[in-house]
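Colleague: Give me the fold of what follows.
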Amino acid sequence: MPANLHHQDLAGRSATPHIAHCQRHCNISQWKPSRPQHHRRRALRRHCCAEQQSNACSVSHKPGYCWFQQIAQQSQQAAAACLAALQLSMLPVAGDLASPPPSSALLTSPNAQIPRSVDAALRRSIPAFNRDVKDVQNRMEDVSFKLRIPQRKPWQGMAENVQASLVLAQQPDKMMYGVPEERQQEAQRYLKAVQDGLKKVQGAIDLKDSDRTSIRTTDVLRNVAELELIQAPNLSFIPPKNYSSLPQLKGRGVVELIIEKSDGSSAFVVNEGGGPQPQAHLTMVLEGYSAPVTAGNFATNVLQKLYVGQTLTVDYTGVLVGKGTVSGKQIPLEIMSLGDFEPIYGSPLNVQAGELPVLPMSIYGSVAMAHAPDADEGFAAADEFFIYKYDRASSGLAGLSFDEGNFGVFAYIAKGAELIPQLTSGDVIVSAELVSGHNKLTKLPGSAA
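Modeller: You can find the predicted model right below:
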């Protein structure tokens, strides 16, 4: 298998060397070294002293003391005054700091907005219907992020977030707003779990136990997400009319993939133990809230059994499925940017300019449609998808994949991610089922348009 399989088959283009990338973005070729500063000073000293000896220098100065040295001394004094003023400006003023503490500066970094796990990405993509529930989520997300601050953690700030969240969680009339009547009991169970979980987080923070705080915060966020899903309506936007004829998933869906080795051997080892297994079970969560057209297209392919019997093409960057299944069929590139209310269609994101996706590719187990070589610009293959093996070591300085913003992510492997490295070329998909989300899918196969 060629080493550049991912870029040729998945991206539909050849890999670009890193050196050319740097020359293009950093404009290295136009940089020219200037004359060293000390050379210019020596030349100036020789010129001034020569004029002094010939009595042609019009600037009055002491013997052996050139006018440029006076200017240099004045510049040094001015620089020292500026430095003293800067140091004074950073002293506490009226009980506050003139510059933010390191932790606040870290939290305001643009890259802090990018989720780094499957749970976080799926949780943050849920439309905010109930603002009080969303406030609890945001506060607990802040606690989760502050736990990553090394050494001295801001325990007081985390405690305040948890206390404010608990006050909101103990007001059922606010937290239950928007829950359908038929799902009241289910929502009440999740709300009770949130209340109990927040109290446990408080206890862990009082003990300043980072591990327990992290685990219990994750449990609270998981229950908050389930409550938000119950409250979330369909889409918070209307896709463009020119794509109305395509299937759309207006919410969440779940697909179960079962994969076997071509020789039928038992070679898959799961985290639960029990020895090698003959099948690999992958649970894929389709995110229709942010990518309804792409997720709807994939769900339709699954219902039509398009991927059953397909063999995998695997390399170190990803797992490609369905290559050449339906020739010529394509769908628009669909990516929702952070802060936007609807996806961008037919155009990649400019990540370098600060455009970041709601569903990032830079998470191990992200799923996107591939770029077929014959697909038009701004479109992706309708049949080929790949599971991305994100690797932090081969990513950019911000921890983002070099292909971030070029592919429309529509799903994540939520269960069975430990099996992805065990997949090899030639493995076969023996089953692909849409286990939930039928009621969210428009234009079911075989139904009237």
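Colleague: going forward, measure contacts between C-alpha atoms and count neighbours the same way
Modeller: OK.
Colleague: Please, where are all the helices along the stretch 51-200 of the chain?
Modeller: Counting by DSSP state H, counting those that start in this stretch, the stretch 51-200 of the chain has helices at residues 67-89, 102-107, 118-124, 131-146, 155-169, 172-175, 184-206.
Colleague: for the fourth one, packing partners?
Modeller: Counting contacts by 3 or more Cα pairs under 8 Å, 6 or more residues apart in numbering; DSSP states H and E, helix 131-146 packs against helix 102-107, helix 155-169, helix 172-175, helix 210-231.
Colleague: got it, and the first one?
Modeller: Using 3+ Cα pairs under 8 Å, 6+ apart as the contact test, the elements touching helix 67-89 are helix 37-53.
Colleague: Just want the angle from the helix it packs on to helix 67-89.
Modeller: Calculated by axes from the mean of the first three to the mean of the last three Cα atoms, to 10 degrees, helix 37-53 forms an angle of 130 degrees with helix 67-89.
Colleague: Here is a second sequence; please produce its structure as well for comparison:
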Amino acid sequence: MIAYQFCFVASRDWGCTRLYSSKCFRYGYKNGARSGRKQSNAHCSSTRINCIARNFQTSLQNLVKLLENSFCQERNRQSRATVILVLASCLVLSPIQFNSVDGSFGSVPALAAKNRFAPGTNEPVVKDPEAILRNALPIENKTIRKIQHSLESIPKDIRTRSWSKIEQEFKQANSLLDKQKDDILSNILESRRTEARNLLDNLISHKLPSLRQSISQRDSEKITLFNVDILRDIAVLEEDMVKQFPYEVPKEFDHLPQLKGRAVVEMTIKKANNQKFDLDGQLFDKGQVTLVIDGYSAPVTGGCFVDLVNRRFYDGMKVIRSDGFVIQTGDPEGPDDGFVDPQTKRKRLIPLEVFAKGDEAPTYGITLEDDGRGAAATVLPFTSYGTLAMAREEFDANSASSQFFWLLFDPELTPAGRNLLDGRYAVFGYTINGQEYLQDFKVGDYVEQAKVTKGIENLKQPAE
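Modeller: Reported below is the predicted structural model:
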């Protein structure tokens, strides 16, 4: 029913009415208590109002779709009356103009056009998880960035069959790699320079010529495969340019594990009762999922997660929520709803950690909205299928522990750059392989094994 999908929440301390999606926003604990909202002195700034309005517009469009189906399906008079009441509230409160002639809300094409750009920026929204991770690296080498962005433009131009643009983008990347090789190498860590030189030589002599040939043959499939492979090599070069961790984590979090770099986690997931994953008619005994945890952007959250993986905490952990929007796990058996540190005998809590674009370090303990920056873009956004984030109690920003969720990104329900999650929940990584298994990962299914396969040396324990 509609009430399950969407609900109005009157925010007393803001003096505004917001539309929340209970399925896309409330990722609290299964057993977590729902305490009342704490009083806040936050003022209703123009930035916040604009942010709320934008979120409201997006949510309203989604509600309208649900209402259309409900009017067709509902036969109970009381249910219809409830639906009409909700719609009437929307018409009164919504910043979107209602067209009484055709019954449409606002200008959908105009709103869709806005969704192509990240909030607070003129940058296009990036949905590719590996591209997001490349952009999040704290490096300043303009040459490698130009190469990266030229190659990242190719998939978009393949879809529009813009072959001249593809050729131009390839030529720019190829020329820069060839002519600026020494400049690139000079920015690589000295301990990694030999491997980087070999990688560059292989790119220039083998991989780029293969991509050039595929472009000349107009072979879209091969172009995509070669381009992905080359961009992964570019990512290796970029990560080797990070000479040191770019900022100091507040000392108040020294008691928590921290990830001072990146780590890769390989996760094996299985269906309950020996069932098989059904992917478009193909059956699989288990799924292999690859996660990249970004400690550069979320060192505390990422560190706590990698620490739990390394402790084998998630092995055997069941899915407790899978509703088509998120998949949530990490709730251990027994009375505790998080990880209890065996040394302190207390549940380990993780502060909310959100890195806004343009900031020098993450913001801790407060949502960007409560910080008066609700429209700010984040370094790690909720724009990719399989985005990883920590679950927490709804009204306590610092209540995360071990439960996390995958966002099953749906552009219709959580438009890129226009959703209710960015800046409110701590993203700490992305799923880069095996995303297809998530669509059939249901309640009762479980993580058979999670293992850190790369970057464990970046995990710093409190005593270190």
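Colleague: what's the nearest residue to Ala375 of the second structure if we skip its chain neighbours?
Modeller: Once flanking residues are discounted, Ala375 of the second structure sits nearest to Cys51: 5.2 Å by Cα to Cα, 6 or more residues apart in numbering.
Colleague: What helix or strand is the one you found located in?
Modeller: With secondary structure defined by DSSP states H and E, Cys51 of the second structure is part of helix 46-73.
Colleague: buried residues in that helix?
Modeller: 48-49, 51-63, 66-67, 70 (16 or more other Cα atoms under 10 Å).
Colleague: can you check stretch 154-173 of the first structure too?
Modeller: Using 16+ other Cα under 10 Å as the test for burial, stretch 154-173 of the first structure gives 155, 158-159, 161-163, 165-166, 168-169.
Colleague: related to what we said a few turns ago, export the helices and strands packed on helix 131-146 of the first structure to a markdown table and tack on distance to Ala43 of the first structure?
Modeller: Putting those into a markdown table (distance: least, Cα to Cα, whole Å) gives the following:
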| stretch | distance to Ala43 of the first structure |
| --- | --- |
| helix 102-107 | 45 |
| helix 155-169 | 59 |
| helix 172-175 | 76 |
| helix 210-231 | 62 |
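Colleague: For the alignment partner in the second structure of Pro278 of the first structure, give me its contacts.
Modeller: Aligned against the second structure by TM-score structural alignment, Pro278 of the first structure finds its counterpart in Asp285. By Cα atoms under 8 Å, 6 or more residues apart in numbering, the contact list for Asp285 of the second structure reads 270-271, 274-277.
Colleague: switch to 10 Å and redo it
Modeller: 269-271, 274-278 (Cα atoms under 10 Å, 6 or more residues apart in numbering).
Colleague: From Phe313 of the second structure, how far off is it?
Modeller: Noted for Asp285 of the second structure: a distance of 22 Å to Phe313 of the second structure, by Cα to Cα, to the nearest Å.
Colleague: And Pro124 of the second structure, by the same measure?
Modeller: 38 Å.
Colleague: Specify which residue of the two has the higher count of neighbours.
Modeller: Phe313 (18 against 14; other Cα atoms under 10 Å).
Colleague: Return the residue of the first structure aligned against the more buried one.
Modeller: By TM-score structural alignment, Phe313 of the second structure lines up with Leu306.
Colleague: Mind telling me what element its match is part of?
Modeller: Using DSSP H and E, no helix or strand contains Leu306 of the first structure.
Colleague: how near is it to Lys32 of the first structure?
Modeller: With Cα to Cα as the criterion, Leu306 of the first structure and Lys32 of the first structure are 57 Å apart.
Colleague: same question, Ala164 of the first structure
Modeller: Taking Cα to Cα, one finds Ala164 of the first structure at 56 Å from Lys32 of the first structure.
Colleague: on that earlier part again, narrow the contacts of Asp285 of the second structure to just the buried residues.
Modeller: Burial by neighbour count, 16+ other Cα under 10 Å: within these this picks out 269-271, 276-277.
Colleague: Out of those residues, which sit inside strands?
Modeller: Counting by DSSP state E, these place 269-270, 277 in strands.
Colleague: so which of those residues would you say is closest to Gly444 of the second structure?
Modeller: Lys270 (9.7 Å; Cα to Cα).
Colleague: In the first structure, what residue corresponds to the closest one?
Modeller: The equivalent of Lys270 of the second structure in the first structure is Glu260 (alignment by TM-score structural alignment).
Colleague: how about the residue lying closest to that match once chain neighbours are set aside, what does it touch?
Modeller: Once flanking residues are discounted, Glu260 of the first structure sits nearest to Gln279: 4.9 Å by Cα to Cα, 6+ apart. Listed by Cα under 10 Å, 6+ apart, the contact partners of Gln279 of the first structure are 257-261, 264-270, 419, 428-430.
Colleague: swap the cut-off to 7 Å and go again
Modeller: Contacts were defined as Cα atoms under 7 Å, 6 or more residues apart in numbering; by that measure Gln279 of the first structure touches 258-260, 268.
Colleague: Kindly report the same for Ser11 of the second structure.
Modeller: By Cα under 7 Å, 6+ apart, the neighbours of Ser11 of the second structure are Thr17.
Colleague: Mind telling me what it corresponds to in the first structure?
Modeller: In the first structure, no residue is paired with Ser11 of the second structure, using TM-score structural alignment.
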